[in-house]
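J.: Here you go, sequence then predicted model.
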Amino acid sequence: MSAPEPRSAALQIPETVHSRRWAILTVLLFSLVVVVLDNSILNVAMKTIAQPPPTGLGSTQSQLQWAINAYTLVFAGLLFTSGLVGDRLGRKKTLIFGMLVFGAGSLLSALADSSGELIAFRALMGFGAAFVMPSTLAIIANVFDRDERPKAIGIWTGTVGFGIALGPIVGGLLLQHFWWGSVFLVNVPIVAIGVIAMAALVPDSKDPLPGRLDPVGVLLSIIGLVLVAYGIIKGGQLADFTAPESWMTIVTGVVVLGGWVLHEHRSDHPAFDIAYFRDRRFSASVVAIGFVFFGLVGVTFFSVFYTQSVRGYSPLQSGLLMLPLAAAQIIFAPRARLVVARFGARAVCAAGLALDAVAFLGFLLLGTATPIWVLEVVFFLMGMAMAHVMPPATVMIMSALPREKAGSASAVNNTFRQVGGALGVAVLGSLLSTVYHSGIDSHLAAVPGLSEHLQQTAGQSVEATLTVAQQLGSAGRALVQPANDAFVHAMHVTATASAGVAALGAVVALVFLPSRTSQEPPAHEQERVSVRSEG
């Protein structure tokens, strides 16, 4: 990496902002944790919400899936647009707006009286979160000098991984002592404190020369991203990406995004300059991030079923088992810049993705009675791998664009992260379900008196099989071990596929990423950045 540069006038960072940059980062991480945490905290509350009132809402499996997917769909669809809004209107304003909407959605979700209300309020939370994520990274790019920015971004990426791992732990603790709505209500005081701190500490910044609005480009990006995300989610729900409702929606979304690219290329005032993707460090970095989250989110999704359904751990214990993943993020992500400085971004990202593949193959060591410390080692390796891919890739994305376009750069980063994660859950979840069903089907058919309807229901997942087995009493006990064995086999197949994707990402990093991170945009571009202190 290049040598540190003195903080010059060209960077346009006032001393009042520079002196409190670490306090600003702390506030930004506060908002980041609550958004990322809530994206994973709901998973452990599924069983409780599915129970009849007053314990839960009596939600069906489909309603529970949409309670998760409504958030993801709106979040992914609006990320790019929210980045543009931040660049134009000001990132601080956008951040506070997003936090307030997210807080309101959290309160309403906690008080929801029906599954339909919960789905709608989760969508509102996704709307708010979409304006928070890009703003945090864009503000970091505008309050830290070039030499300190990799460290700040490393802390930011470590916090993302920490939040993903922390969600199940916090959810398990809350459900152990309070009602299901507490997993949402806990966000409200955090949001209130965060907004007050943002108003007092965080400076505002925006693109001083945003140009004319491009409503057609904005609309096409929203429609295209929503269609792609919906198709991915639907394919995962149906466990069949050949279903017309899945592949036709994805293809339509890709076509719309293709039209968006063509429109942006021809427009004299594009919402986003497509030429940025000609920069290899930019395009390869966003692909690397997509690969990382494809595996991370997909694997953590099925590992919860392994620890709870197969191994019998409680939701809280299952969450605590993910602590090594969070610990590795906290330890290595802020220090990744030092490894990059010595070996170069290409080598570090490729090695990180290769280690990710090795960690996924570690799941092949897990059986129905394997010592649980083996899983802990696998999680630690996953966290270490991610911590050496996300920081350098994010730094390259943010440095590839002028800093006045930081909101757009952050939005692209988060869009690929979110779509990669959604694709990981959908594809790996579908593969897991298909392999499991083929493994348990013959055992279900051998159970005397089990109707065809119950066979189909029980074959959907290991949890469904164990539920039916419990209902059958003594006749169902013979299903428990085959169900566990079928799931472990399906997990092995899915983990192998994950390893293959990570290995492909390592090849992409080796071929397309530069060996060293390039310089930032020239000073004459940086001089256009406007950062002003408020309050």
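T.: Happy to help now that I have it. Residues are numbered from 1 along each chain as shown.
J.: Every contact and neighbour count from this point should use C-alpha atoms.
T.: Noted.
J.: what are the ranges of the strands in the chain?
T.: 204-206, 530-532 (DSSP state E).
J.: In TSV, list the ones you listed along with distance to residue 118.
T.: What follows is the strands of the chain, written out as TSV (distance: least, C-alpha to C-alpha, whole Å):
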stretch	distance to residue 118
strand 204-206	34
strand 530-532	39
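J.: These: which one's closest to residue 316?
T.: strand 204-206 (39.5 Å; C-alpha to C-alpha).
J.: Report the distance from that closest one to the chain centre.
T.: 25 Å (C-alpha atoms, centre = their mean, to the nearest Å).
J.: second one coming, line it up with the first:
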Amino acid sequence: MTTPSVPVSRIPEAVHRRRWAILGVLMLSLLIVVLDNSILNVAIKTISTPAPTGLGATQSELEWAINAYTLVFAGLLFTAGLLGDRIGRKKVLLGGLVVFGIGSALAAESGSPTQLIAYRALMALGAAFVMPATLAVLMNVFEREEQPKAIGIWAGGVGLAIAIGPITGGVLLDHFWWGSVFLINVPIVLLAVVLMVWLVPDSRDPKPGRLDPVGVVLSVVGLVLLVYGIIEGGELADFTAPKVLSTIIAGVVVLAGFVWFEKRSDHPSIDVTYFKNKVFSAAIAAIALVFFALMGVTFFSVFYTQSVRGYSPLQTGLLMLPLAAAQMIFAPRARLVVDRFGNKVTTGVGLLLLAGTLAAFAGFEADTPIWLLEVVFFLMGAGMAHVMTPTSVVIMQALPREKAGSASALSNTFRQVGGALGIAVLGSVLSTAYRNGIEGKLGSVPAALRDTAGESIEATLGVAAKLGPPGRALVTPANDAFLHAMHVTALCGAGVAIIGAVVAFLFLPGKPPVAQQGEEQPELAVVGE
């Protein structure tokens, strides 16, 4: 008599038993990386305030403080994933956390916007080795049938960080100096390192890919040139200036050279053959467009709540709670919606909901009831949760388990590139629209200060404060110009989200077929041809 074969787990029993504790440690590591950006969101107004309160950073310097992190992070993610595959994900995680902690301590003591930008880049160097390794370890400690649930909880951790970050930042800014928003990372890093040494197993790819230094350099240089040109165009309010056009064109050319090199390399950073699969490409595009729209709107919403509405950093953090609450509520449950309706409907409707919430900002004025903002933030979080979870599952299951680091790096690279371009493009739209709206109202400002006063609402209000009683006449025009600029920017963000929805409806798969009992799922995922 033959005994029915029972599938044998490839995960050691000791690891399998503590898999949920391991997920908790991974989420703590993820929390640090996401927390830093969400804390910074409520601190950007304070950092733009002149010393000693802040650093007196201009809007373009603020954009670079955010994008220095994002670009280094995105540019190194794939190499970090490959290094994790080669030398061990646990080692890479620990090293990344230590570098991130050192960068955080240095950023807290920055004496100028330039130093802050440099130390933010160092923090990104560490974060680039943390993010892909967390998902890669997750994929190696959970069996395939539990992976969607684990990824949903992992995505919910992003919502937790979004919730904790602004509130923590607000409390710190109410009681300490601006650098405390970075110093808070250090004790969390120490806790994460101790728990990781104790709980997390090491894993690696038995056949790791070779590193691609040429590809890394080309991608980072191309992205920096492109983003620099876009930010410079917004600062000058002139995208036809020779300096702006030449930089943008140079960035596009270098990025085209990167794609050409990767197609011909036998060890590319990004294997472009993955993108022949329309479903995989659509999932990547959807997640990039979500972060393009979301990072842009987060940038201007802080100035809306603090500069126009007069809320403190802590109050601003509390106002963003509904966005985070929706993320935590819906991200772990989004897989159930996918099971019922499929990736196409879940992701497409999520993107349409996100577009609607972005468009709602175009109707906000200085006296709009604040509960409307809360409703919009909650719906925005719900829409984002129903995009992140299904697209993450599609992307992660598109490659074999041993290539988990590469899949994670791809997902996070395009997420970060989307976010960087969102801040650059939508930040430049905001800057250009604001300058065009305020320039005609600066007649009472001394000629030497007019250019500075036109950079942003904070710059205008700063100059107004220096002028004393005559400067009070600038407050209402500054608010009006900012609100108009926010309306224009919000509609641009909504348009981007709609493009993402169209991509999802056209290319993502519908409702998955019900697997027969005992039928083994293919190892190479369900993304289709």
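T.: That came through fine. No experiment lies behind these values; they were computed from the predicted model shown.
J.: Overlay them and tell me the TM-score.
T.: Aligned and superposed, the two chains score 0.90 in TM-score terms (TM-score structural alignment, normalised by the length of the second structure); 516 aligned residues with a C-alpha RMSD of 2.6 Å.
J.: quick revisit: tell me which of the strands of the first structure sits nearest to residue 159 of the first structure.
T.: strand 204-206 (22.3 Å).
J.: which residues in the second structure does the closest one align to?
T.: Mapping strand 204-206 of the first structure onto the second structure (TM-score structural alignment) gives residues 202-204.
J.: my guess is residue 279 of the second structure meets residue 510, correct?
T.: No. Residue 279 of the second structure sits out of contact with residue 510 when judged by C-alpha atoms under 8 Å, with a separation of 10.7 Å.
J.: Comparing those two, which shows the higher neighbour count?
T.: Neighbour count, other C-alpha atoms under 10 Å: between residue 279 of the second structure and residue 510, residue 279 has more, with 26 against 16.
J.: What is the equivalent residue in the first structure for the more buried one?
T.: Checking TM-score structural alignment: residue 279 of the second structure goes with residue 281.
J.: Could you pull up the residues touching that match?
T.: 396-397, 400, 512-514 (C-alpha atoms under 8 Å, 6 or more residues apart in numbering).
J.: now do residue 457 of the first structure
T.: 464-465.
J.: Can you tell me what it aligns to in the second structure?
T.: Checking TM-score structural alignment: residue 457 of the first structure goes with residue 452.
J.: Then residue 28 of the first structure?
T.: Using TM-score structural alignment, residue 28 of the first structure pairs with residue 26 in the second structure.
J.: Could you double-check that its match sits in contact with residue 131?
T.: No. With contacts counted by C-alpha under 8 Å, residue 26 of the second structure stays clear of residue 131, the gap being 9.1 Å.
J.: neighbour count winner among these two?
T.: Higher neighbour count among residue 26 of the second structure and residue 131: residue 131, with 29 against 25, using other C-alpha under 10 Å.
J.: you'd agree the more buried one is up against residue 32?
T.: No. With contact defined as C-alpha under 8 Å, residue 131 of the second structure does not reach residue 32; the gap is 9.9 Å.
J.: And the helices in the stretch 151-300 of the second structure?
T.: For the stretch 151-300 of the second structure, the helices defined by DSSP state H, counting those that start in this stretch occupy 180-183, 185-199, 213-236, 242-264, 278-303.
J.: For these, could you give me a markdown table that also reports distance to residue 106 of the second structure?
T.: Shown next, in a markdown table, are these (distance: least, C-alpha to C-alpha, whole Å):
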| stretch | distance to residue 106 of the second structure |
| --- | --- |
| helix 180-183 | 8 |
| helix 185-199 | 11 |
| helix 213-236 | 23 |
| helix 242-264 | 30 |
| helix 278-303 | 24 |
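J.: for those, which one ends up most surrounded?
T.: helix 278-303 (a mean of 24; mean count of other C-alpha atoms under 10 Å).
J.: Show me the residue at the heart of the first structure, geometrically.
T.: Geometric centre of the first structure, nearest residue: residue 418, 4.7 Å, by C-alpha atoms, centre = their mean.
J.: what's the nearest residue to it if we skip its chain neighbours?
T.: The shortest distance from residue 418 of the first structure to any non-neighbouring residue, by C-alpha to C-alpha, 6 or more residues apart in numbering, is to residue 76 (6.0 Å).
J.: what do we get in the second structure for the one you found?
T.: In the second structure, residue 76 of the first structure lands on residue 74 (TM-score structural alignment).
J.: do the same with residue 178 of the first structure
T.: By TM-score structural alignment, residue 178 of the first structure lines up with residue 176.
J.: what's around that match, how many residues?
T.: Neighbours of residue 176 of the second structure (other C-alpha under 10 Å): 12.
J.: same thing with the one 3 residues further on?
T.: For residue 179 of the second structure, the number of neighbouring residues by other C-alpha under 10 Å comes to 22.
J.: Please list all residues in contact with it.
T.: Contacts of residue 179 of the second structure by C-alpha under 8 Å, 6+ apart are 107-110.
J.: So which of those residues belong to helices?
T.: Of the contacts of residue 179 of the second structure, the ones assigned to helices by DSSP state H are 107-108.
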